[in-house]
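>>> Sharing a sequence plus its predicted fold:
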Amino acid sequence: MATPQQTTSTVGHPGDQHLEAGFPAFRTDTYATQLVWLAIAFGGLYYLMSKIALPKVAEVLENRRERIAADLDAAAKAKQESEAAATAYEEAIASARAKAGALAKETQDRLAAESAEERKRLEAELAAKLDAAERTIAERKAQAMTNVRGIASDAASAIVERLTGRPADQKAIDTALTNAKV
């Protein structure tokens, strides 16, 4: 087997002699063109930044600032509204408590008046029943007293007959009962 031969070529490129001289940024023969391209690149970059990028950034920042201010204003308004609602709520509660207290007082007074009227009516009813009961007692007592004379007369007559063995004199018993006030 045959071994391939390696050949070296000395054919160069036209810019190869400059490459061997050192770092391009430090080469003095290209300073002028480097400065021109630096100025062109910087100018282009400055133009792009000042006309396109920075206005968009400024617009975004301004929009954000306006949104934050609007949000702060909305938050302040919401806070005022919530404070007003809380105040109105407290006033409504105080008013409701006052109304409830007045209603409770009115109800208590009305119930006390009704209770007093009912008590007076019951007292009058009880007084009428008591008077009727006292009259009934007095009538029954009077009726019983009329029966007591007859019972006393019969009892005295039976006692005399039992003790003496003869019938008693009814006139003498009536006279004795009249003197005894029976």
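Sure, I can see it.
>>> From here on, just use CA atoms for contacts and neighbour counts.
Will do.
>>> Show me where the protein has its helices.
Here the chain has its helices, by DSSP state H, at 16-19, 31-48, 54-164, 170-180.
>>> Redo the ones you listed as JSON lines? Include mean neighbour count and distance to Ala25.
Supplementary listing: the helices of the chain in JSON lines, determined by neighbours: other Cα atoms under 10 Å; distance: least, Cα to Cα, whole Å:
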{"stretch": "helix 16-19", "mean neighbour count": "10", "distance to Ala25": "12"}
{"stretch": "helix 31-48", "mean neighbour count": "12", "distance to Ala25": "8"}
{"stretch": "helix 54-164", "mean neighbour count": "12", "distance to Ala25": "31"}
{"stretch": "helix 170-180", "mean neighbour count": "12", "distance to Ala25": "166"}
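>>> Would you check how far apart the residue nearest to the spatial centre of the chain and Arg149 are?
Here the mean C-alpha position of the chain is nearest to the C-alpha of Ile93 (Cα atoms, centre = their mean), at a distance of 9.6 Å. Between Ile93 and Arg149 the computed distance is 82 Å (Cα to Cα, to the nearest Å).
>>> residues touching Glu125, list them.
Residues near Glu125 by Cα atoms under 8 Å, 6 or more residues apart in numbering: none.
>>> let's bring in a second one:
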Amino acid sequence: MINAMTLMGLKLAAAPAGGENAAEKVFPPFNPDYFATQVFWLLLTFGILYFLLSRIFLPRIGQTIEERSSRIADDLDAASRMQKEAEEAEKSYERALADAKAKAHNVAETTRQSVDAEIKVEMDAADAEASKAAEAAETRIRGVRAKALANIESVASEAAQATIEALTGKKPTLATVKKALN
């Protein structure tokens, strides 16, 4: 608190040169006559302010802070739950994708094997047809060759007869020419 010397010094400093109204010219908050009323109003104002803060404002602020913290906690819980659900969904997606890839591979492999089997059957059938056609061609060729060989003797005899006739001017008999060729 302010000591008495300071108060008197303030009174003297604030006193006018005339001296009569010196007590009236003191700065009112420092005037000891008003200390009791100032303390009363200070305590009353502080009490009202303390009551308002402790009973009305601080509980509302505390409630708001609690609501916000519980909302934040709920949001964090929801976010972690959603993150776990997303991770599970990703795992199930990856499993489904792997299963689909395996199934597609199996289908492709089965299809390839069946196509290979069909191609082999068709190739065997084509080979069998080609073999039959080759045998038929060989049979015809043998027949034509045998026929040609059978006719070659007569053709050679006739050619030799024509050559001898052209060279000598005489036509030999076919039997003589055949006898000479053999």
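In hand now; what should we look at? Everything numeric in this text was worked out from a predicted model, so none of it was measured.
>>> What's Cys37 of the first structure aligned with over in the second structure?
Slight slip there: residue 37 of the first structure is Trp, not Cys. When the two structures are superposed using TM-score structural alignment, Trp37 of the first structure falls opposite Trp41 in the second structure.
>>> just to revisit the earlier point, can you find the partner of the residue nearest to the centre of the first structure in the second structure?
Structural alignment places Ile93 of the first structure opposite Leu97 in the second structure (criterion: TM-score structural alignment).
>>> got it, and Glu134 of the first structure?
That one, Glu134 of the first structure, aligns with Glu138 by TM-score structural alignment.
>>> Then Gln80 of the first structure?
With TM-score structural alignment as the criterion, Gln80 of the first structure matches Lys84.
>>> Next: Asp169 of the first structure.
Going residue by residue (TM-score structural alignment), Asp169 of the first structure aligns to Thr173.
>>> Now do the contacts for its match.
With Cα under 8 Å, 6+ apart as the criterion, the residues that contact Thr173 of the second structure are Gln161.
>>> Next: the one 5 residues further on.
Lys178 of the second structure is in contact with 153, 157, counting by Cα under 8 Å, 6+ apart.
>>> hmm, try it at 7 Å
Ser157 (Cα atoms under 7 Å, 6 or more residues apart in numbering).
>>> Same question for the one 4 residues further on.
By Cα under 7 Å, 6+ apart, no residues touch Asn182 of the second structure.
>>> Look up how far Glu153 of the second structure lies from it.
Relative to Glu153 of the second structure, Asn182 of the second structure is positioned 9 Å away (criterion: Cα to Cα).
>>> can you check Leu53 of the second structure too?
Plainly put, Leu53 of the second structure is 143 Å away from Glu153 of the second structure if you go by Cα to Cα.
>>> So what does Arg65 of the first structure match up with in the second structure?
For Arg65 of the first structure, the aligned position in the second structure is occupied by Ser69, per TM-score structural alignment.
>>> Then Ser157 of the first structure?
Structural alignment (TM-score structural alignment) places Ser157 of the first structure against Gln161 in the second structure.
>>> I'd say that match and Ala175 touch.
No. Gln161 of the second structure sits out of contact with Ala175 when judged by Cα atoms under 7 Å, with a separation of 10.0 Å.
>>> Just give me the match in the first structure for Asp127 of the second structure.
Per TM-score structural alignment, Asp127 of the second structure is aligned with Glu123.
>>> need the contact list for its match.
With Cα under 7 Å, 6+ apart, Glu123 of the first structure has no contacts at all.
>>> From the chain's centroid, how far away is stretch 108-120 of the first structure?
Taking Cα atoms, centre = their mean, to the nearest Å, one finds stretch 108-120 of the first structure lying 34 Å from the centre of the chain it belongs to.
>>> Stretch 70-88 of the first structure now?
What separates the centre of stretch 70-88 of the first structure from the centre of its chain is 22 Å, taken as Cα atoms, centre = their mean.
>>> Give me the mean distance between that stretch and the second structure.
After superposition onto the second structure, stretch 70-88 of the first structure lies on average 0.6 Å away from the residues it aligns with, using mean Cα distance after the TM-score superposition for the first structure.
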